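Asker: here is a sequence with its predicted model. Questions after.
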Amino acid sequence: MFERFTDDARRVVGRAGQEAAELKHGSIGTEHLLLAVLALPGDPSAAVLVDAGLDHATAQQAVRRLLGPGDDAEALAAIGVDLGAVREAVESVFGEGALDAPDEEPAARRRGWFRSEPKARRSPFTAPARKVLELSLRESLRLKSGHIAVGHLLLGVLREGEGLGAKVIAGHGLDAQAVRRAVEATLG
């Protein structure tokens, strides 16, 4: 699928990972894709949001406000989540150490039939973010484009509609359908 992405769209996907890392989030969500789109304010589709007052800094503030600074126990405590109580409750049901990461097995040096299979690599994208990538392809096909551009990614965020990216757009007071029409116009 990524072979259809324009260079800027590939930059957005790569930048989404950087956005997640900067915010100390463990995975890439729709909000990180939105932030990465807004990091290209010169793109006509991103300019639709920027011209409406939703720039990268404003969106990043909204994400920080909604999610906090990542895996920070103090931020969770600030909204009333006691990680100690959560761990205690989970361990009372599933057993001690249920939330601990599994021990890494040493690399197998066996040959032939006894060789261990490599572990499957988990996608860094959340399910809604993967859905956005899929929907960007569908938007491209619907609009009869031969590629997936930044605007198609933004349309994917809007079409998915449930993720934090769409919520940040709506929370800024923007009408998703009006944004959709404006983005489609930039895509020709």
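Answerer: Sure, I can see it. Numbering: from 1, shown residues only.
Asker: please make it C-alpha for all contacts and neighbour counts, starting now.
Answerer: Fine.
Asker: the residue most central in space within the chain and Ala77, how far apart?
Answerer: Residue closest to the average C-alpha location in the chain (CA atoms, centre = their mean): Gly29, at 1.8 Å. Between Gly29 and Ala77 the distance is 22 Å, computed by CA to CA, to the nearest Å.
Asker: do the same with Leu33
Answerer: According to CA to CA, Leu33 stands 27 Å off from Ala77.
Asker: repeat that for Asp55.
Answerer: 29 Å.
Asker: comparing the two, which shows the higher neighbour count?
Answerer: More crowded of Asp55 and Ala77, by other CA atoms under 10 Å: Asp55, with 20 against 11.
Asker: you'd agree the more buried one is up against Leu40?
Answerer: No. Counting by CA atoms under 8 Å, Asp55 stays clear of Leu40, with 9.8 Å between them.
Asker: just the strands in the chain please.
Answerer: Along the chain, counting by DSSP state E, no stretch forms strands.
Asker: all helices of this structure, in order?
Answerer: Secondary structure of the chain (DSSP state H): helices located at 7-22, 30-38, 44-51, 56-67, 73-78, 83-94, 127-142, 150-160, 164-171, 176-187.
Asker: rebuild the ones you listed as CSV, extending it with distance to Met1.
Answerer: Supplementary listing: the helices of the chain in CSV, determined by distance: least, CA to CA, whole Å:
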stretch, distance to Met1
helix 7-22, 11
helix 30-38, 17
helix 44-51, 21
helix 56-67, 27
helix 73-78, 37
helix 83-94, 39
helix 127-142, 8
helix 150-160, 13
helix 164-171, 22
helix 176-187, 19
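Asker: now, of these, which is deepest in the fold?
Answerer: helix 30-38 (a mean of 28; mean count of other CA atoms under 10 Å).
Asker: let's bring in a second one:
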Amino acid sequence: MASKPRTAVATVLFSLPTAKPDRISTGKNSKWSARAIKSFAMAELEARKLKYPNTGTEALLMGILVEGTSLAAKFLRANGITLFKVRDETVNLLGKSDMYYFSPEHPPLTEPAQRALDWAFDQKLKSGENGEITVTHLLLGIWSEKESAGHKILASLGFDDDKATELSKFMDKDYDRSFK
């Protein structure tokens, strides 16, 4: 008896977790860019690699750098902020996890990480422009969380308000641009 070929089912995620579920029905059709979604997925993976119980702003920052092709990632690298430096700073700031701890497949977001995502969403809505919420929105959301590990790591590696202002000029654009 011949078996039927199986059909593959793929789920495409157009949104990232939000603390305010009513945002989804705002009428505005803002969605996350593919690069932002990939950055988020890579952030979860980085949190798991470090065996952390949550996905924090530091993991979001690492996820941006792992994705690597976005304007935000290129901007960070052009300013000397690399994945290895961020990983080292993360371990220095937060410490190493228990060697025998197994992080969940999708580590839940910390409160600062959730606020960073919500900030990015809100900035896109405030801009009134159509289009996607980009990785640049996400990076600036991390920077907006002053007490978060991600902000502290960025600051220790030389990112400051001037760099955030420079990057914000390109918030609604996620095109290939080289920074010198």
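Answerer: The structure has been received and is ready for your questions. No experiment lies behind these values; they were computed from the predicted model shown.
Asker: TM-score for the pair, please.
Answerer: Aligned and superposed, the two chains score 0.70 in TM-score terms (TM-score structural alignment, normalised by the length of structure 2); 139 aligned residues with a CA RMSD of 2.0 Å.
Asker: which one in structure 2 is aligned with the residue nearest to the centre of structure 1?
Answerer: Correspondence of Gly29 of structure 1 to structure 2, assessed by TM-score structural alignment: Gly56.
Asker: now do the contacts for its match.
Answerer: Ala47, Leu109, Thr110, Glu111, Pro112, Ala113, Ala149, Gly150 (CA atoms under 8 Å, 6 or more residues apart in numbering).
Asker: show me what the second one aligns to in structure 1.
Answerer: Matched by TM-score structural alignment, Leu109 of structure 2 corresponds to Phe125 in structure 1.
Asker: repeat that for the first one.
Answerer: In structure 1, Ala47 of structure 2 lines up with Ala20, judged by TM-score structural alignment.
Asker: surely its match meets Gly26?
Answerer: Yes. Using CA under 8 Å, Ala20 of structure 1 is in contact with Gly26, at 7.0 Å.
Asker: ok, now how distant is the match of Gly29 of structure 1 from His106 of structure 2?
Answerer: Applying CA to CA, the value for Gly56 of structure 2 to His106 of structure 2 is 12 Å.
Asker: equivalent analysis for Ile153 of structure 2, please.
Answerer: 23 Å.
Asker: how distant is stretch 10-23 of structure 1 from the center of its chain?
Answerer: 8 Å (CA atoms, centre = their mean, to the nearest Å).
Asker: Lys31 of structure 2 matches what in structure 1?
Answerer: Counting by TM-score structural alignment, Lys31 of structure 2 lines up with Arg4 in structure 1.
Asker: wait, doesn't Thr6 of structure 1 sit right on Gly146?
Answerer: No. Taking CA under 8 Å as the definition, Thr6 of structure 1 is not a contact partner of Gly146, at 9.9 Å.
Asker: more neighbours, these two?
Answerer: Thr6 (15 against 11).
Asker: so for that one, what's the nearest residue that isn't a sequence neighbour?
Answerer: Spatial nearest neighbour of Thr6 of structure 1, excluding adjacent residues (CA to CA, 6 or more residues apart in numbering): Ala149 at 5.4 Å.
Asker: alignment lookup: that neighbour to structure 2.
Answerer: By TM-score structural alignment, Ala149 of structure 1 lines up with Thr134 in structure 2.
Asker: isn't its match up against Ser30?
Answerer: No. Counting by CA under 8 Å, Thr134 of structure 2 stays clear of Ser30, with 10.4 Å between them.
Asker: more crowded one of those two?
Answerer: Thr134 (26 against 21).
Asker: residue in structure 2 matching Asp51 of structure 1?
Answerer: Per TM-score structural alignment, Asp51 of structure 1 is aligned with Ala78.
Asker: separation between its match and Leu71 of structure 2?
Answerer: Plainly put, Ala78 of structure 2 is 10 Å away from Leu71 of structure 2 if you go by CA to CA.
Asker: what's the answer for Asp161 of structure 2, then?
Answerer: Distance from Asp161 of structure 2 to Leu71 of structure 2, by CA to CA: 17 Å.
Asker: next one: Lys124 of structure 2
Answerer: Going from Lys124 of structure 2 to Leu71 of structure 2 by CA to CA gives 16 Å.
Asker: surely Gly131 of structure 2 touches Ser30?
Answerer: Yes. Contact criterion CA under 8 Å: Gly131 of structure 2 and Ser30 qualify, at 6.5 Å.
Asker: now Glu31 of structure 1, nearest residue through space, not along the chain?
Answerer: Gly165 (3.9 Å).
Asker: which residue lines up with the one you found in structure 2?
Answerer: Under the alignment by TM-score structural alignment, Gly165 of structure 1 pairs with Gly150 in structure 2.
Asker: and for Ala39 of structure 1?
Answerer: Aligned counterpart of Ala39 of structure 1 in structure 2: Val66 (TM-score structural alignment).
Asker: please look at that match and Thr82 and confirm they touch.
Answerer: No. Taking CA under 8 Å as the definition, Val66 of structure 2 is not a contact partner of Thr82, at 9.3 Å.
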